[in-house]
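A.B. asks: Quick one: sequence and predicted model below, then my questions.
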Amino acid sequence: MIDGKVATTLTGSSSMSVCFICGAKPTEMHNLDELAIRANSGEALKFGISPLHARIKFMECILHIAYNKSFAAWRTNKETTKIKEQAKATIQKRLKFVLGINVDVVKQGMGSSNNGNTARRFFENPQITADITGVNEQLIHRFKIILSTITCSQAIDAEKFQIYCIDTAKLYIDLYGWYYMPITVHKVLIHGSKIVSEAILPIGMLSEEAQEARNKDYRRYRLYHSRKTGRSSTNEDVMHHLLISSDPYINSFRTKLKLKKLDYHEDVKKLLINEIE
């Protein structure tokens, strides 16, 4: 899987806020009737959903709605900026106290505290999250089901998934039509079923978690196992170590990890082709 920045570049989209599949702008993403007949890029559908980043973006969408809910506007101005900052500080404090997670905290040289583990904890209990953020519990629950479905590594029933996503999109627009749907939320809710149909494997098997997990290996190989005589020689040594560590024959000698059986929500099971017992 690739992230949104790479997909935007490869498809030649004009902006990160424009859908690289259908070309919809933020102000057009709530017009479901027009989106239903809009032409889609078949090539762009093959870039997939990127489940890990999708979970983070869905969490950030809920957070931004919560921050702006008191004045119900997508953008802030001089008058509403202070209101947003106060709401943000209150929600951050409660999430830290109740769920033990830091959200929207900038880390020096490392982006922000919004990561996959934080997002999983955020959606773990929709009732608690809804109580803290003030966002509709049913919407958070439906987001959780959709995210769990696209990460479950099982074959998804594209027709059932489409119906569930469209109903979720309608609920979102009815409740928070003033906050334009972020590009990732739009991609999953509107184009998710088509992306699932285009994928040669269950979409959960194509997560970008594998490449994200190699970031720490890259840093270690670059620091301890590469020549520092030039950029080319450094990258060459790093690539050699990555190839060695990912070689199938060498991996066959490693101890196999016992994966625990995951317990999926009943609503997730209903969206799969072969329902899990």
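C.D. replies: Sure, I can see it.
A.B. asks: Going by C-alpha atoms from here, please, whenever you check contacts or count neighbours.
C.D. replies: Will do.
A.B. asks: wait, what's in contact with the closest residue to Glu124 other than its chain neighbours?
C.D. replies: The spatially closest residue to Glu124, leaving aside those adjacent along the chain, is Lys144, at 7.7 Å (Cα to Cα, 6 or more residues apart in numbering). Residues near Lys144 by Cα atoms under 8 Å, 6 or more residues apart in numbering: Phe123, Glu124, Pro126.
A.B. asks: Select from those every entry located in helices.
C.D. replies: Secondary structure from DSSP state H places Phe123, Glu124, Pro126 of the contacts of Lys144 in helices.
A.B. asks: Need these in a markdown table (columns: distance to Thr90).
C.D. replies: Listed next are these as a markdown table, based on distance: Cα to Cα, whole Å:
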| residue | distance to Thr90 |
| --- | --- |
| Phe123 | 19 |
| Glu124 | 20 |
| Pro126 | 18 |
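A.B. asks: Kindly give a single PyMOL line that selects the buried subset of these.
C.D. replies: Remark: buried members of the ones in helices among the contacts of Lys144, expressed as a PyMOL selection using 16 or more other Cα atoms under 10 Å:
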select buried, resi 123+126
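A.B. asks: Would you mind measuring from Glu60 to Ala119?
C.D. replies: Glu60 sits 9 Å away from Ala119, going by Cα to Cα, to the nearest Å.
A.B. asks: which helix is the longest one in the protein?
C.D. replies: From DSSP H, the single longest helix across the chain is helix 78-98.
A.B. asks: adding another structure so you can compare the two:
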Amino acid sequence: MRILEAPVVSPLSSEAEAAIDAIIAKKLKELEEENANKVEEAHEYKKNEQVSEAAVASVKYETKDIGEEAQAAFIKRAYDAVVSYNAKEAKAVADEAVAAGADLLSLIQKGYTEGINAVGAKYEAKEVFLPQMMASAKAMDVGMEVLSPYIGSSSDSEGLGKIVMCTIEGDIHSIGKDIAAILMKVAGFEVINLGKDVLVTDIVQAVIDNDAVAVGTSALMTSKMINQKTLEDALRSAGIREGLVTNVGGAPVTQGWADEIGADIYAETATEAANKMASAMVD
């Protein structure tokens, strides 16, 4: 089990995160139009379209000792690419880091993620505006596309089983959840990422279909938090709650809320979520 130390916290408002999600949604739509012959219903559950992180990481990756100076240079370039809205450079950094054997998790946390958080803080302070926010998100996205298949592929962690992750029904925010999904993979989980605005019934079905050992849901909107409780109730009704570890997170979520609805774990950051869930599997 790999312990993750650096916290990953997003300071973005709902509006800012929604803008970033729009970039990702557009890219997914383009891929769907290229590869699908029909448009699926908005909430239709398809097992073969779940994002299985284990399947994506088909290429083994070996982290090498490239030296602190070289690693720091990659991190700075990634950060600068995101804060300067340079998607071409963001991809180039990722490609070169993979070729060099750099520490990709550190690159994501200290480079790309800190970059998007810095732009988000400027957006909140009205120092930059929506076009810049979206351009920054695109830069981060293209870098992550390169790195994601390799994250966790060299992990020496014992397999912890499958975890189903999503943003809860009615909520369209996904950045924090997607970062958490990457870190869950690093910790040793096989991640089934269902995306955002996922029906409670679809989450339950995904747990059954994948024989999952854990479920993680995120809610950024206070009005949609209730669906985390609905999920807990639905898992019990389906007779699969016992033995399943559930995690809840998101800006308005608290330990008190987790206790109230019967969730096993509450985490304030993506790093904390990965560490707590991994620990729960080995206890």
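C.D. replies: Now that the structure is in, tell me what you want to look at. Predicted, not measured: the structure shown is a model, and the values here were computed from it.
A.B. asks: care to give me the TM-score?
C.D. replies: Once superposed, the chains reach a TM-score of 0.23 (TM-score structural alignment, normalised by the length of structure 1), with 107 aligned residues with a Cα RMSD of 6.5 Å.
A.B. asks: which stretches of the stretch 101-250 of structure 1 form strands?
C.D. replies: Using DSSP state E, counting those that start in this stretch, the strands of the stretch 101-250 of structure 1 run over 106-107, 111-112.
A.B. asks: whoops, the stretch 101-250 of structure 2 was the one
C.D. replies: So, for the stretch 101-250 of structure 2 - with DSSP E, counting those that start in this stretch - the strands run 162-167, 190-193, 214-218, 245-249.
A.B. asks: closest one to Gly176 of structure 2 among those strands?
C.D. replies: Closest approach to Gly176 of structure 2 among these is made by strand 214-218 (8.1 Å; Cα to Cα).
A.B. asks: The closest one versus strand 245-249: what angle between them?
C.D. replies: In terms of direction (axes from the mean of the first three to the mean of the last three Cα atoms, to 10 degrees), strand 214-218 of structure 2 departs from strand 245-249 by 10 degrees.
A.B. asks: Would you mind pulling the contact partners of strand 214-218 of structure 2?
C.D. replies: By Cα under 8 Å, 6+ apart, strand 214-218 of structure 2 touches 162-168, 177, 207, 228, 244-250.
A.B. asks: how far off strand 162-167 does it point, in degrees?
C.D. replies: Using the same axes, to 10 degrees: strand 214-218 of structure 2 against strand 162-167 is 10 degrees.
A.B. asks: who touches Ile146 of structure 1 in this structure?
C.D. replies: Ile146 of structure 1 neighbours (Cα under 8 Å, 6+ apart): Cys165, Val268.
A.B. asks: try it again with 6 Å
C.D. replies: For Ile146 of structure 1, no contacting residues are found, by Cα atoms under 6 Å, 6 or more residues apart in numbering.
A.B. asks: all helices for structure 2, in order.
C.D. replies: Under DSSP H, structure 2 gives helices at 14-35, 53-56, 68-83, 87-100, 104-106, 114-124, 130-147, 175-187, 200-210, 226-237, 255-261, 270-282.
A.B. asks: okay if I get these as a markdown table plus distance to Ser218 of structure 2 and mean neighbour count?
C.D. replies: Formatted as a markdown table, these follow (distance: least, Cα to Cα, whole Å; neighbours: other Cα atoms under 10 Å):
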| stretch | distance to Ser218 of structure 2 | mean neighbour count |
| --- | --- | --- |
| helix 14-35 | 13 | 15 |
| helix 53-56 | 18 | 17 |
| helix 68-83 | 25 | 20 |
| helix 87-100 | 27 | 19 |
| helix 104-106 | 22 | 19 |
| helix 114-124 | 18 | 21 |
| helix 130-147 | 20 | 21 |
| helix 175-187 | 6 | 24 |
| helix 200-210 | 12 | 18 |
| helix 226-237 | 8 | 18 |
| helix 255-261 | 12 | 14 |
| helix 270-282 | 10 | 19 |
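A.B. asks: No further questions, thank you.
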